[in-house]
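Q: Here you go, sequence then predicted model.
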Amino acid sequence: MLSWKIFMRAVRVILDDIGAALRVTALPYAILVVASVWFISAYGQHSLTELELTAMGEGDAAPILPDGFLAASLAVVLLQAAISIWIAVAWHRRVLLQESAEGVVPPVHGGQMLGYLGRSILIGLIVAAVSVAILVALAPIVPVLASPAVFIVAVIIFYRLGLILPAGAIGKPITVGEAWTATKGQSATVVLLALLTFAVSLLLQVPALIDASISGPPVATDGTLATPGPISVTYNLVVGWMLLLLGVSILSVLYGHFVERRPLD
């Protein structure tokens, strides 16, 4: 099955070059870890007032957030996006160009990173537009099919057009039309690939889900927001690192196979 071969090739890409993978991702991801730990320590133990707890229980009211919470959240999200793109571009170039991964600081390819952001936004807009069109067309007639149809079409568009991301990262940009043509007839393959990746992601997150169910509700009876323990936080960060690297590797393998005609064996 082609989807399985692509998935396993992506896994082997990481395992066969794990040293380079760690060097490419260690510093950027460490920055993200520090930011995440700071955010949790700064806002994780916010003591809720009686008014806030009351508001959280009402359907038409929103909880009052601590000062600086929204700004800090936005900063962490933007930092996460920037670091994800930094890692993605560096790893695409390592996988497809065998670019050197020596040193502590991975190469910063500013132009390629901005291009990656722009292409990601473009794909997101296309997926959103098509998804809305499907919902408008199907929801009033067969609502039960609307969500599955959106999921399948979104996956097909993302993976088939996603080839423009590694292409731009290595300085060999291709158009949306060229990416779509290169993956002609592979819609079933990318849907199965997405389901396989989702299944692995779910399995990796099972321990965290179990821990969350044991830990209890996010708001304790004394009105304090529960803070994840260090083991839970560390595990989630490691899983996030693995899934990020796996996702970038899958796009690299898709580009290498369908555009550059590289073998999967």
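A: Noted; the coordinates are in hand. Numbering: from 1, shown residues only.
Q: Every contact and neighbour count from this point should use C-alpha atoms.
A: Will do.
Q: Counting neighbours, what do you get for residue 257?
A: 16 (other Cα atoms under 10 Å).
Q: Over to residue 167?
A: 25.
Q: do the same with residue 176
A: Using other Cα under 10 Å: residue 176 sits among 17 other residues.
Q: so what does the helix or strand hosting residue 124 touch, helix or strand wise?
A: Element membership for residue 124, per DSSP states H and E: helix 110-138. Counting contacts by 3 or more Cα pairs under 8 Å, 6 or more residues apart in numbering; DSSP states H and E, helix 110-138 is packed against helix 69-97, helix 143-161, helix 164-169.
Q: so which of those is the most packed in?
A: helix 164-169 (a mean of 26; mean count of other Cα atoms under 10 Å).
Q: returning to that earlier point: quick check: angle from the helix holding residue 124 to helix 69-97?
A: 110 degrees (axes from the mean of the first three to the mean of the last three Cα atoms, to 10 degrees).
Q: Would you check how far apart residue 38 and residue 85 are?
A: 22 Å (Cα to Cα, to the nearest Å).
Q: Centre of the chain to the helix or strand encompassing residue 6, how far?
A: Under the criterion of DSSP H and E, residue 6 resides in helix 2-15. Chain-centre distance of helix 2-15: 18 Å, with Cα atoms, centre = their mean, to the nearest Å.
Q: and the angle for that helix with helix 69-97?
A: Using the same axes, to 10 degrees: helix 2-15 against helix 69-97 is 100 degrees.
Q: hold the first one in mind and look at this next one:
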Amino acid sequence: MLAINILTHAFLQVIGNLRQLVNISALPLLIQFFGAIATIFTAIGANNATGNASFVTLPLLVAFLLLPFVWIAVNWHRFVLLNQPQSILPRLPMNAVLRYIGTAILIAILLLVPLALAAATFQIIAGVLGSAGITFVLAFAFGIAIMLALMVASLRLGVALPAAAIGAPDAITTAWKATAGNTGTFLLLGVLMALLQIPINLITMVPTGPATPFLVSILILLLTIAVLWIYMFISLSVLTTLYGYFVERRQLRTSI
């Protein structure tokens, strides 16, 4: 199936370029780590001084947590699609980063507006029905349908992100048109990505406490970080692969 081939290609893309993964992500992740610590201490200081730390912490969270991730994403897309290798001090293409953020905001709006309209429509229908039992069944079916629709739409629109990273024109329009007629593929791909998250969530939820040996706690922490790191790049690679396949008509690699 095409969805399985896309996910396989994305996975092979990741494991075949581990050195580039390190080069692209090491510095941004270090900035995230120390930025998170700085944000915590700044928030504590601001809270003690004014009683309201949100006006201080929000800009810091954007600067230290969001921007490094976008930096990683942009350089990964550009490495794969433009054959632009990165050193341990990766490039910071600010124009591409700003395009990426702007495109992500537009995608969020395009997803949230129909969701809000659908929720309002459901409230009207539920009010007309009046029956708690029927409303519950309807809410369950409606929720599943909305979740699946969002899954497909977010993947299709998400193809615009690598397009923005490499400076392709009309990123969102191009992505939406190029992926038309493949609802089943995107639906299955979204389900596979969700299933892939299950073992990852199980690893991240492994309980640790005072009774846990220190070495075991460290190993669990390192395993959690490594798994989340790999999954992040697999997710980015899925979008890159979708762009390469549907827009640039590249071939999929399904074996080593």
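A: Noted; the coordinates are in hand. Given the structure is predicted, the values throughout are model-derived calculations rather than measurements.
Q: coming back round to it: ok, average deviation of the helix holding residue 6 of structure 1 from structure 2?
A: For helix 2-15 of structure 1, the mean distance to aligned residues of structure 2 following superposition is 0.7 Å (mean Cα distance after the TM-score superposition for structure 1).
Q: Show me the contact partners of that helix.
A: 21, 95, 189-190, 192-193, 196-197, 245-246, 249-250, 252-254, 264-265 (Cα atoms under 8 Å, 6 or more residues apart in numbering).
Q: among those, which ones are buried?
A: If you count burial by 16 or more other Cα atoms under 10 Å, the buried members of those come out as 21, 95, 189-190, 192-193, 197, 245-246, 249-250, 252-254.
Q: Can you add distance to residue 183 of structure 1 and secondary structure and give these back as CSV?
A: Output for those, formatted as CSV (distance: Cα to Cα, whole Å; DSSP: H, G, I helix; E, B strand; the rest coil):
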residue, distance to residue 183 of structure 1, secondary structure
21, 27, helix
95, 20, helix
189, 10, helix
190, 9, helix
192, 14, helix
193, 13, helix
197, 19, helix
245, 22, helix
246, 20, helix
249, 17, helix
250, 14, helix
252, 14, helix
253, 12, helix
254, 9, helix
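Q: just curious, which of the residues you listed is nearest to residue 105 of structure 1?
A: Closest approach between those and residue 105 of structure 1, by Cα to Cα: residue 21, at 12.3 Å.
Q: any idea how far residue 205 of structure 1 is from the closest residue to that closest one other than its chain neighbours?
A: The spatially closest residue to residue 21 of structure 1, leaving aside those adjacent along the chain, is residue 14, at 6.6 Å (Cα to Cα, 6 or more residues apart in numbering). Using Cα to Cα, we find residue 14 of structure 1 at a distance of 20 Å from residue 205 of structure 1.
Q: So the two - more neighbours on which side?
A: Comparing residue 14 of structure 1 with residue 205 by neighbour count (other Cα under 10 Å), the higher total belongs to residue 14, at 20 against 16.
Q: residue in structure 1 matching residue 111 of structure 2?
A: Aligned by TM-score structural alignment, residue 111 of structure 2 pairs with residue 127 of structure 1.
Q: got it, and residue 153 of structure 2?
A: With TM-score structural alignment as the criterion, residue 153 of structure 2 matches residue 157.
Q: Give the buried residues for the helix holding residue 124 of structure 1.
A: Buried, per 16+ other Cα under 10 Å, within helix 110-138 of structure 1: 112-116, 119-120, 123, 126-127, 131, 134-135, 138.
Q: I'd like the next helix or strand past the strand or helix carrying residue 39 of structure 1.
A: Assigned by DSSP H and E, residue 39 of structure 1 belongs to helix 18-43. Proceeding N to C from helix 18-43 of structure 1, the next assigned helix or strand is helix 50-56, under DSSP H and E.
Q: which residues in structure 2 does that following helix align to?
A: Going by TM-score structural alignment, helix 50-56 of structure 1 sits over no part of structure 2.
Q: Give me the buried positions along that helix.
A: Buried residues in helix 50-56 of structure 1 (16+ other Cα under 10 Å): 52, 53.
Q: okay, the angle between the helix holding residue 6 of structure 1 and helix 18-43?
A: 90 degrees.
Q: residue range for helix 2-15 of structure 1 in structure 2?
A: Using TM-score structural alignment, helix 2-15 of structure 1 pairs with 2-15 in structure 2.
Q: Next: stretch 243-259 of structure 1.
A: By TM-score structural alignment, stretch 243-259 of structure 1 lines up with residues 231-247 in structure 2.
Q: What lies in contact with that stretch?
A: Under Cα under 8 Å, 6+ apart, the answer for stretch 231-247 of structure 2 is 6-7, 9-11, 13-14, 21, 73, 76-77, 80-81, 155, 158-163, 174-175, 178-179, 250-252.
Q: what's the helix or strand residue 55 of structure 2 falls within packed up against?
A: Per DSSP H and E: residue 55 of structure 2 is located in helix 54-61. Packed against helix 54-61 of structure 2 by the contact rule (3+ Cα pairs under 8 Å, 6+ apart) you find helix 18-50.
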